[in-house]
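# one predicted model, sequence on top.
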Amino acid sequence: MAIEDIQQNSNERRKNSTAVAPKPSFLVGEVQSPLWEITLTQLLQQQVLSNPSGECVIFPEYNYRKTYNQLYQTTLEVAQGLRAIGVVHGDRVGIFAGNIPAYVELFFAVSHVGAAYVVFNTTYTPKELQSALQHSGCKAVFVATSIGKTQTNGILDMLSSSSRNSVLTELKSVILLKDQAGRNFDTYDHLREAGKRISKQELSSVMASNTAGSICNLQFTSGTTGTPKAAVLTHLNIINNGRFVGDRMRLTSRDVICCPPPLFHCFGLVLGLVAVFTHGSCIVFPSETFQPASVLRAVAEERCTGLHGVPAMFSAELELHKANLKSMDFSSLRTGIAAGSPVSKKMMAELQEVFNLTEATITYGMTETSPASFMSFTDDPLHKRLTTVGKILPHTKAKIVDVKGKVVPVGTRGELCVAGFQLQKGYWRNPKQTAEAMQTDDEGCLWMRTGDEAIFDDEGYCSITGRIKDIIIRGGENIFPLEIEERLGQHKAIIQSSVVGLPDEKYGEAVCAFIQPRLSEQLPSAERLRDFVRQTLGWHKAPVHIFWLGEGEDFPKTASGKIQKHILRKKGQQRLRCMARTSKM
């Protein structure tokens, strides 16, 4: 070997030995601002002291408007009623209702008496609710006689049947909300009347004994995988989460936030209600169940400065506006949260252009993390707000790991894990699933496995690339549904799409797209649509199977607006089997 070659090899070895090691995918949020160690009761009391006459909550459907002081006084009366029916510290109190005033009143009243508020999904069948009540062990449950226009007769029949006594052994009281005729149950009005025999001194003593670390909320996961569990959350969890979320939105006492997401979901309850109350702002719940016309009307009439929603909600609002509500004034809007599922670049651009949401933020999290762990800032570069879920929240850690649990370098995809103040105490009465989802590392730090695939960049921004379970594996190659959905969303004939993998004999899985069409546009042929996808993505990412939703048909969703892909997979497999049978005839 020539002397020159030896010298060159030596220089390369020296250069490699001094090269900087890849930066690990490990983030730590700032800790300069101490956590608030207060209860929901103390949070409301603080707002009464600092802003007693400030309007805090509005339900236009009910002509309900309350200041902080008015709401506080009402919650004290309801808390006395809870004591009158025997609710004590550590009990669980459930609610099955849409977005109505009693929902907010009970949220704080239950906190006053030291119990945990159990919020039930309004899409539950009688059997599902019975199972959730049994699992959570509620001592009392508040049930609305209707959810929007849907009567809850089946639910009430289940609660009044003789089987209740043998199955729901911990349930002692059922209290009706809304229309209260024709049922042999206690009512909300009766509860408040009964509370008059409880002294204010007794209630004050109970309120003073509660702590920030106490359980205040059980939230059932939304069930996109079909297996809901109950996350156990504390006052410290949700108050600080709401506080940091409100900080990122730059909320002040002058802000009015329109919140269509349901209160039974952490989006409505924490990112909406608690975030607003930690900043002395006002929140508007436009309708009992999601109605796009009510949302737009509330924004215009209440001069809202913020609008929350999941992509499906924003899509419906944008479509309605295009159809016949272009004269409405949305100039008061500036911010809001888009969460629940990925937001397309096209939709974000429309939200800024049509609704003036120039400071719209993206929030990422899960029920088990109270919920937020990442969020964008209102002044983040547009590109970052379009392509990432922002940066880590204060007092939070995050890492991305491979299948062996080893932290991967920045720029590498893997499973996102989160640690910090917002972690649930665990799944209620389910130590096995708690142990599977939450793991302590060698340094004693407790981590939550999110089940989401993500990637960090050099600036600390996080991008969610999909659910680990949603990744399509075609011939050994990973395909990520989100990038295909993003591309399909750019087609003028498409409102929204959802991409899943279906079984394929040759490649293991094939790409399948369920698409909601824009009926005002001519639909492309399947091959033209595949060509459209292939213009920016690899040929193998073009959908093999394309299923258009019919007029009036919608994606299967949780009540919080998340598309249930496990149901789409089943539907896709059924269609393929039907097509196969037809071809053989």
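Cool, the structure landed.
# C-alpha only now, for contacts and for neighbours.
Will do.
# who's in contact with R164?
M158 (CA atoms under 8 Å, 6 or more residues apart in numbering).
# now it: which helix or strand?
With secondary structure defined by DSSP states H and E, R164 is part of helix 163-167.
# and M448, by the same measure?
Assigning secondary structure by DSSP H and E places M448 in strand 446-456.
# what is the burial count for the spatially closest residue to P101 that is not a sequence neighbour?
Excluding the flanking residues, the one nearest P101 by CA to CA, 6 or more residues apart in numbering is F59, at 6.7 Å. Using other CA atoms under 10 Å, F59 has 19 other residues around it.
# what about F59, distance to L320?
Distance of F59 to L320, computed by CA to CA, to the nearest Å: 22 Å.
# please enumerate the helices of the stretch 101-250 of the chain.
In the stretch 101-250 of the chain, the helices defined using DSSP state H, counting those that start in this stretch lie at 101-112, 126-136, 153-160, 163-167, 188-194, 200-208, 235-249.
# in stretch 224-235, which residues are buried?
For stretch 224-235, burial by neighbour count (16 or more other CA atoms under 10 Å) applies to 224, 229-235.
# cool, stretch 300-308 as well?
Quick answer for stretch 300-308 (16+ other CA under 10 Å): 300, 302-308.
# might you report the residue contacts of the residue nearest to P101?
Neighbouring residues of F59 by CA under 8 Å, 6+ apart: 65, 100-101, 284-287.
# among the residues you listed, which are in strands?
65, 284 (DSSP state E).
# please pick the buried ones from the contacts of F59.
Using 16+ other CA under 10 Å, the buried ones in the contacts of F59 are 100-101, 284-287.
# ok so, going back, starting at the chain centroid, how far to the strand holding M448?
Here strand 446-456 is found 16 Å from its chain centre; the criterion is CA atoms, centre = their mean, to the nearest Å.
# okay, one more to line up with it:
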Amino acid sequence: MTDPAEMLAGPFGLLPDLIRLHAARQPGKRAIADGASELSYAALDRAMDRVAAALQRDGTAQGQAVAMVSYPSVAQAIVFLGALRAGSVAAPIQPSATPAQIAGMIADSGANLVFLDAANAAALAGETLAARAIRLEALEDWLAPADAKPAPVTIAPDDGFNIIYSSGTTGIPKGIVQSHAMRWQHFSRNKEAGFADAVTLLSTPLYSNTTLVSFLPTLAWGGTAVLMAKFDAHQFLELAEKFRATHTMLVPVQYQRIMALPDFDRFDLSAFRFKTCTSAPFKPELKRDVVNRWPGKLVEYYGMTEGGASFILIADEFPDKLHTVGRLAPGHEAKLLDEEGNEVPPGGVGEIVGRSPAMMSGYHGREQATRDAEWFDADGNRWIRHGDVGRFDEDGFLTLLDRKKDMIISGGFNIYPSDLEAVLAEHPAVADCTVVGVASEQWGETPVGFYVPRAGASESADEIRDWANARLGKTQRLSALHVTNELPRSAIGKVLKRELRDRLAAGEFA
């Protein structure tokens, strides 16, 4: 088969084979760039061969993980994609974890090689690693010769494509194994997104599914991926203008910082056709601002790295549904369950479970954790628990209320922090905020808020708390509100509520 589009219309195929086809059909087209270097499709195809051959030379077995700890770069992308051609499993690991956690994830993955950029090699200098370290700056010295070809491998749909380690602030995060079949679903369903002639600008890391669901389809369809090592709002707009970016995936906090720039409107963003968002709550007013001021379609995705059900909100087409995360993606199913595992009636609130052709194989080496994430219906069908609580409206649009684990049970009442956060955010002195549940002898749990003040705000935390409590129900009222310079967030913008609880328990906000 010589036509990538024909292959993508089929039931299953492999990303390395698609890249080989693009290299034959459009050898000089830019495939990947990172601001410092770039590769054409022909050069990328050759580099993948050299990586795959070197992995086989160094004893990396088919199905074995290849670990990477790096900020996004062309070199990291080469290793990721070359590992797939060797039949190995790409295991990008988050540099934002502690050195001990990173060492633990490398060991957990079972990799015999780990690829490090300069910054992360320095950060891990005091750790004993379970895998041989290869420096990405010296990748050329490690690669197989320029004309090397790897031994061919046969890859089945259920074989591992990548391992993504879930975020966490303590312990070793769980490794989510995604198969080639799951990834193929991500590629083939994206025909309408227009990735074939896309220039996709990405500023989130390659260890995150947030990035991979745009990065990988861009290459599958033959577009160009431009990687940023670290996000900077101004630099993002400069690169978008320079490369005439057509597509991007950003998390809400990145949209917020970009739209807040005083000179946003001076940048030429007219090439944009497709902007997406996922991973964290996306405020309706921010969605509206992006729709009004930034050319191109805005699409919000809600789903899980583990798979399950995905929801899609085309913000431009549904301006009255911006408080939701949209409707089910084609071929996906979802239910809402009560505490006993029964489906809730229409209009009810429940835990989201979903199923689709795109679901994880399981957590790497953690059978019990995998079982805990699964739910089986009466017919034996496998569903994935999303861990979120939500409600469907009469049109089938899903409104998220909160993470199930973040729901506060105070005096027997269920309290959803997002409801309290929405009220706090309305105060003119509040720039950013969150609410967590903390232990209470009287109520079991009680809601406590944290906020970042706007520049020049004079109101005290107590005054803002009283203002909010006057607008909240009796069972929802904040027992305390603390001011902080910033909210701790993960690399993809999620507020780290556990870190705030730990800091509160340590007396930091006393």
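Structure's in. What do you need? Only a predicted model underlies this, so the values are computations on that prediction, with no experimental measurement involved.
# what helix or strand is the counterpart of T446 of the second structure in the first structure on?
Correspondence of T446 of the second structure to the first structure, assessed by TM-score structural alignment: A510. Using DSSP H and E, A510 of the first structure falls within strand 508-517.
# mean deviation, that strand versus the second structure?
Superposed on the second structure, strand 508-517 of the first structure shows a mean distance to its aligned partners of 2.0 Å (mean CA distance after the TM-score superposition for the first structure).
# show me the contact partners of that strand.
Contacts with strand 508-517 of the first structure, where a contact means CA under 8 Å, 6+ apart, come from 472-475, 493-504, 523, 541-550, 554, 568, 572.
# mind checking which residue lies nearest the centre of the second structure?
Central residue of the second structure (CA atoms, centre = their mean): T210, 2.7 Å from the mean position.
# now, the buried residues of stretch 224-235 of the first structure that are in strands?
Going by DSSP E, the strands hold 230-234 from these.
# got TSV for these, with distance to M348 of the first structure too?
Compiled in TSV, those are given as follows (distance: CA to CA, whole Å):
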residue	distance to M348 of the first structure
A230	32
A231	31
V232	33
L233	31
T234	33
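# list the contacts for the residue lying closest to R254 of the first structure once chain neighbours are set aside?
Nearest non-adjacent residue to R254 of the first structure, counting by CA to CA, 6+ apart: S281, 6.1 Å away. S281 of the first structure is in contact with 54-56, 251-257, counting by CA under 8 Å, 6+ apart.
# again, only this time at 6 Å
Listed by CA atoms under 6 Å, 6 or more residues apart in numbering, the contact set of S281 of the first structure reads 252-253, 255.
# mind checking what it lines up with in the second structure?
Here S281 of the first structure is matched to G223 in the second structure, going by TM-score structural alignment.
# all helices for the stretch 251-400 of the first structure, in order.
Going by DSSP H, counting those that start in this stretch, the stretch 251-400 of the first structure shows helices at 266, 275-277, 292-302, 311-324, 345-355, 382-387.
# which of the ones you listed sits most buried?
Of all these, helix 266 carries the top mean neighbour count, a mean of 28, counting by mean count of other CA atoms under 10 Å.
# circling back to that earlier point, mind putting the buried residues of stretch 300-308 of the first structure in CSV, distance to I85 of the first structure included?
Below are those laid out as CSV (distance: CA to CA, whole Å):
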residue, distance to I85 of the first structure
A300, 42
E302, 38
R303, 41
C304, 39
T305, 40
G306, 39
L307, 38
H308, 36
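# and the longest helix along the second structure, how far from the first structure on average?
Longest helix in the second structure, counting residues (DSSP state H): helix 41-57. With mean CA distance after the TM-score superposition for the first structure, helix 41-57 of the second structure departs from the first structure by a mean of 2.1 Å once superposed.
# tell me what that helix is packed against?
helix 15-25, helix 74-85 (3 or more CA pairs under 6 Å, 6 or more residues apart in numbering; DSSP states H and E).
# from the contacts of strand 508-517 of the first structure, which land in strands?
Using DSSP E, those in strands are 472-474, 494-504, 545-548.
# please indicate which of these are buried?
Buried by 16+ other CA under 10 Å: 472-474, 494-503, 545-546, out of these.
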